[in-house]
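**Q** could you work out the structure for the sequence below:
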Amino acid sequence: MTGVSPIVLLLLLVALLVGVLMIGVATGRWGGGIGLPARPRRTRRASTPEDLR
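**A** Now for the predicted structure:
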């Protein structure tokens, strides 16, 4: 084994840990999760023949 391999393995382990933590925070397992703002509701207009002219 060369001297680079342990560093590469450590970086991969850190990247995996960060990914798991990001997914955990995003799904709300840790912390409050990511709250999306409420989308404004648009009223649907009925399509009448007058609108299609």
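
**Q** contacts, neighbours, all on C-alpha from now
**A** Noted.

**Q** Leu10 and Leu16, how far apart?
**A** Separation of Leu10 from Leu16 (CA to CA, to the nearest Å): 10 Å.

**Q** another sequence for comparison is provided below:
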Amino acid sequence: MRKALLMLSCLTLADCGLAAAPCRVGSAALRIVPVVGDVAAAPTDGCAAVID
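**A** Modelled structure (predicted):
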């Protein structure tokens, strides 16, 4: 019973932000590149926006 409650609470607390985290981390890593960082990060920003 305890495991079921734990799994249920994890599922209800998990939100789209958790699914969008890889896109956001990739975007932040790409933004570090000096000249083309913002342009290169645009697709991963779009990915995160679609998931949210």
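
**Q** TM-score of the superposition?
**A** Once superposed, the chains reach a TM-score of 0.34 (TM-score structural alignment, normalised by the length of structure 2), with 27 aligned residues with a CA RMSD of 3.2 Å.

**Q** how about the helices in structure 2?
**A** Per DSSP state H, structure 2 carries helices over the ranges 2-13, 16-30, 37-51.

**Q** could you dump these to JSON lines with mean neighbour count?
**A** Formatted as JSON lines, the helices of structure 2 follow (neighbours: other CA atoms under 10 Å):
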{"stretch": "helix 2-13", "mean neighbour count": "10"}
{"stretch": "helix 16-30", "mean neighbour count": "16"}
{"stretch": "helix 37-51", "mean neighbour count": "15"}
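
**Q** element containing Leu10 of structure 1?
**A** Assessed by DSSP states H and E, Leu10 of structure 1 sits inside helix 4-27.

**Q** tell me, how many residues neighbour Thr27 of structure 1?
**A** 14 (other CA atoms under 10 Å).

**Q** from Val20 of structure 1, how far off is it?
**A** Separation of Thr27 of structure 1 from Val20 of structure 1 (CA to CA): 11 Å.
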